[in-house]
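**Q** Give me a model of this one.
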Amino acid sequence: MGGVAATAALAIALTLVGASGAQALPSGAASQGQNGQGQNGQGQGGHGQNGQLAPRTQFTMAPDGSSGATQGGDGIPNIDSVKKTIATYYGDPGTGIANTQSSPYISEMTRIVARATSQLRHTYDKAVAKGEKPAIVFDADDTTLWTYDMEVGDMHFNYNPAEQDVWVQGERFPAVPGMVAFVNQAAAMGYTVFGLTGRADNQKAATLGNLAKVGYTAFTSDDYFTKWTGQGASQQPSYITCATTSCTTVEYKALTRKHIEQDLGYTITLSVGDQWSDLQGGYADSILKLPNPTYYLPSPDLPGLSEPKLAPRTHFTMKPDGSSGATEPGDGIPNIDSVKKTIATYYGDPGTGISNKTASPYITEMRRIVGQQIPSVTQRCRLEAEQHRNPAIVLDADDTTLWTYDMEVGDMHFNYNPAEQDVWVQGEKFPAVPGMVALEEAAKKAGCTVIGLTGRNDNQKAATLGNLANVGYTGFTAANYYTKWTGVGTSQQPSYIHCAAASCTTIEYKSQTRAHVESAAGGRYDIVANFGDQFSDLIGGHADRTIKLPNPTYYLP
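**A** Here you go, the predicted structure:
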């Protein structure tokens, strides 16, 4: 094919495969460069300025993780964005320590407590007028005692029961904002105050000590219920009968409330908790759900009882930068435990932190994306090769060609550790991203040069190339594989990269490297397609098309 016919065919191909226009491209969608390729071979188009290359902000997520089978990777709330949103909500500057003076969480708790306080007198008088003994039941963690600094600053969202016991026995928890005044005022008004927590009997004394230390005056040992350990005298009470040998949270808490009402003679006018499982099961005239996106403790309804309204929400608005933590209520933030379960479902992880390498929603989605992209990419490679336009594709490394899930989740538990990452890199331990070996091979055979562009550093280049070769990639070469400088020895910032500050952003590094690749000094390639799992892999132009691959396990803006 030559001359006008080839040019016309190429123009048709560009139109067909360069669809764009949505605010956030779904995984696998191709976005066409705004200005295409100049006569000098430099792509001048850029995305991101018009908001196209940006994560989505609306999500549907069931609390049990099942949405990982239906929503697609970019339809799952990205866990790094969830962490940032939670931090904003609690006024955490990034240290894992909540602001105890001012935050969106404190503001929301102030409003909740004010509304509840305004109803205390009327509810009390109404109960007394009927000859009842009014009582209020309070959970402990994140209802009366605030666990954020432990959950985030110490445990980094990975619960450790031994470490939790250190905090409990040390009586280290501050009070939940506003709750000391609320509990004490209720007691002064005449309510009997009960505590009902999933903490164990051997933590009861320390819990009561912690409550007293932070200002609660109404809790007593006789009216504070902790859970049995099954050791010594700490045995399951006779008033609790469960469907199996292990009681659910709802069975334990609902039947304890039943005991308070039917055996002790109180009327529970209000049950307060931060988990829906604190409140399910009845035996309370009303309930008060407090916000808590930092963990989720589900429990089935009592047998024969259905309470569909006592369940987490399933629709969320979340910006990727964490700013939604200042505008959304606590229960409007995707709960991080539900996000983890959703991600696990998506990758076919049974709970071990190891992805299923044979079948999963992720593999299905990647096969669909690759199946859609191979025909269009190879067509463009072939057409441009026939026109001697030196076509190339650019591929990122992590979660574009090499699959990091087992490291990110099984090893690091969603808490990135650069030293441990280097162990994985130097050990060449990563499998291939599903389908991408076939795509790379097809593009190479169709006439495209394969170019790698990664945020991994120069010290990791040889191992990365070795890993790629080990899992079946054949097109990568050292000459066309770009890693980032370390600033040590000969590994210095290239002359073709100029950044606004001393430390270059990912977009500055990657977009200017693509510009170099399309320049005479870099080989005068025409980048017909740029593949990446992060939008920062794609923003900045210098590619005819961008293809976003799914990755909810981290976010690199």
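**Q** from here on, contacts and neighbour counts on C-alpha atoms
**A** OK.
**Q** how many other residues sit next to residue 397?
**A** For residue 397, the number of neighbouring residues by other CA atoms under 10 Å comes to 24.
**Q** Now the second one, please; I'll put the structures next to each other:
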Amino acid sequence: MRSTRRTRTTRTAVVSVALAAATLTLLPAGAASAAPVVPAPVASAGTASAPGGNAKILGIDYATWQGDVATAVDAARPAIEQRIAGARPGEKQAIVLDIDNTSLETDFHWFWTQPTPAIAKVRDLTRYANDRGVAIFFVTARPGIIYSLTEWNLKAVGYPVSGLYVRDLPDLFGEVSAYKTGKRAEIEARGYSIIANIGNKESDLVGGHAERTVKLPDYGGKLS
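**A** As a prediction, the model looks like this:
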């Protein structure tokens, strides 16, 4: 059963990436900030009241997931706020985030939903931090071919974006955890203190180069 679920998840991800790439190709020059024109069989597919997608296929309850995300973010937020308030003179602080099911509700909406909705609790934390001078970086395992569409999606749903790291071709053949650790090290090398690293999978969080990690639910790897 677990193998079947992995196959189904992989196929869904492949279809999603293919559609995203096709959508990006259809965008006119200079239109990265405009909404991609894609068919939407369900008029309200992007609303919180009508989630679907891979999570629905796997039987993951949307309300339960939202509650589990809120529990994790609410538990970590006071310490993050305290760290921001206690920034050293001249210190450049940063928060690093994964994207799928960490920043965006990827698996809870059908792949044609554009833009994919933000996870409100996480977005609110990034806005709070960014308003106080904290840089917000996204480090994702998504391939570089959908960089522009991913950046547009994040900004369209209200995220501040100080930087976005996607996997180039050589990165696709390595371990995701090693790739993400390396990118956090790059951010540190630019002079930033990474005060929090937020993700929903262990591969988002292992490897150090962050003062604090915040683990969101993935339900035993079911969520991408």
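**Q** The second structure: helices as residue ranges?
**A** Along the second structure, the stretches classed as helices by DSSP state H are 2-26, 53-58, 62-85, 120-131, 147-156, 176-189, 202-205.
**Q** if I look at the residue in the second structure sticking out farthest from the centre, how far off is residue 15 of the second structure?
**A** Distance from the C-alpha centroid of the second structure, by CA atoms, centre = their mean, peaks at residue 89 (30.0 Å). As judged by CA to CA, to the nearest Å, residue 89 of the second structure and residue 15 of the second structure stand 47 Å apart.
**Q** circling back: tell me which residue of the first structure lines up with the residue farthest from the centre of the second structure.
**A** Aligning on TM-score structural alignment places residue 89 of the second structure opposite residue 387 in the first structure.
**Q** Give me the neighbour count for residue 189 of the second structure.
**A** When neighbours are counted by other CA under 10 Å, residue 189 of the second structure registers 10.
**Q** Also residue 15 of the first structure?
**A** 10.
**Q** any idea how far residue 544 of the first structure is from it?
**A** Distance of residue 15 of the first structure to residue 544 of the first structure, given as CA to CA: 11 Å.
**Q** same deal with residue 288 of the first structure?
**A** The gap separating residue 288 of the first structure from residue 544 of the first structure is 54 Å, by CA to CA.
**Q** In terms of packing, which of those two has more residues around it?
**A** More neighbours surround residue 544 than the other of residue 288 of the first structure and residue 544, with 26 against 18 (other CA under 10 Å).
**Q** pretty sure the more buried one is touching residue 527, no?
**A** Yes - between residue 544 of the first structure and residue 527 there is a contact at 6.2 Å, judged by CA atoms under 8 Å.
**Q** and residue 110 of the second structure, which of the helices of the second structure is closest to it?
**A** For residue 110 of the second structure, the closest of those is helix 53-58, at 4.1 Å, according to CA to CA.
**Q** Need the contact partners of the closest one.
**A** With contact meaning CA atoms under 8 Å, 6 or more residues apart in numbering, helix 53-58 of the second structure is reached by 5, 9, 12, 61, 62, 107, 108, 109, 110, 111, 222, 223.
**Q** who's in contact with the residue most central in space within the second structure?
**A** Nearest to the mean C-alpha position of the second structure, counting by CA atoms, centre = their mean, stands residue 99 at 1.0 Å. Counting by CA under 8 Å, 6+ apart, residue 99 of the second structure makes contact with 138, 139, 140, 199.
**Q** Now check residue 454 of the first structure against the second structure: what is it aligned to?
**A** Alignment note (TM-score structural alignment): residue 454 of the first structure maps to residue 140 of the second structure.
**Q** My read is that that match contacts residue 98, right?
**A** Yes - using CA under 8 Å, residue 140 of the second structure makes contact with residue 98 at a distance of 5.3 Å.
**Q** and the alignment partner in the second structure of residue 440 of the first structure, how many neighbours?
**A** Under the alignment (TM-score structural alignment), residue 440 of the first structure maps onto residue 126 of the second structure. Residue 126 of the second structure has 25 neighbours, counted by other CA under 10 Å.
**Q** so residue 126 of the second structure touches residue 136, yeah?
**A** Yes - Residue 126 of the second structure is in contact with residue 136 according to CA under 8 Å; the separation is 6.8 Å.
**Q** what touches both of the two?
**A** By CA under 8 Å, 6+ apart, the residues touching both residue 126 of the second structure and residue 136 are 95, 160.
**Q** Show me which of the contacts of residue 99 of the second structure is closest to residue 156 of the second structure.
**A** For the contacts of residue 99 of the second structure, the nearest to residue 156 of the second structure is residue 138 (14.8 Å; CA to CA).
**Q** Can you report how many residues neighbour that closest one?
**A** Residues near residue 138 of the second structure, counting by other CA under 10 Å: 23.
**Q** roughly how far apart are it and residue 102 of the second structure?
**A** Distance from residue 138 of the second structure to residue 102 of the second structure, by CA to CA: 10 Å.
**Q** just residue 174 of the second structure next, same as before
**A** 22 Å.
**Q** Ok, residue 192 of the second structure next?
**A** Going from residue 192 of the second structure to residue 102 of the second structure by CA to CA gives 21 Å.
**Q** of those two, who's got more company?
**A** The neighbour count for residue 192 of the second structure versus residue 102, taken as other CA under 10 Å, is higher for residue 102 (25 against 18).
**Q** Counterpart of the more buried one over in the first structure?
**A** So residue 102 of the second structure corresponds to residue 400, using TM-score structural alignment.
**Q** show me what contacts its match?
**A** Counting by CA under 8 Å, 6+ apart, residue 400 of the first structure has contacts 433, 436, 531, 532, 533, 549.
**Q** Let's see that with 7 Å instead.
**A** Shown in contact with residue 400 of the first structure (CA atoms under 7 Å, 6 or more residues apart in numbering): 433, 531, 532, 533, 549.
**Q** What's residue 538 of the first structure aligned with over in the second structure?
**A** Using TM-score structural alignment, residue 538 of the first structure pairs with residue 205 in the second structure.
**Q** So that match is in contact with residue 213, correct?
**A** Yes - taking contacts as CA atoms under 7 Å, residue 205 of the second structure lies within contact range of residue 213: 6.3 Å.
**Q** Compare those two and say which one has the larger neighbour count.
**A** Applying other CA under 10 Å to residue 205 of the second structure and residue 213 shows that residue 205 carries more neighbours, namely 24 against 21.
**Q** what is in contact with residue 205 and residue 213 of the second structure at once?
**A** Residues touching both residue 205 of the second structure and residue 213 (CA under 7 Å, 6+ apart) are residue 197.
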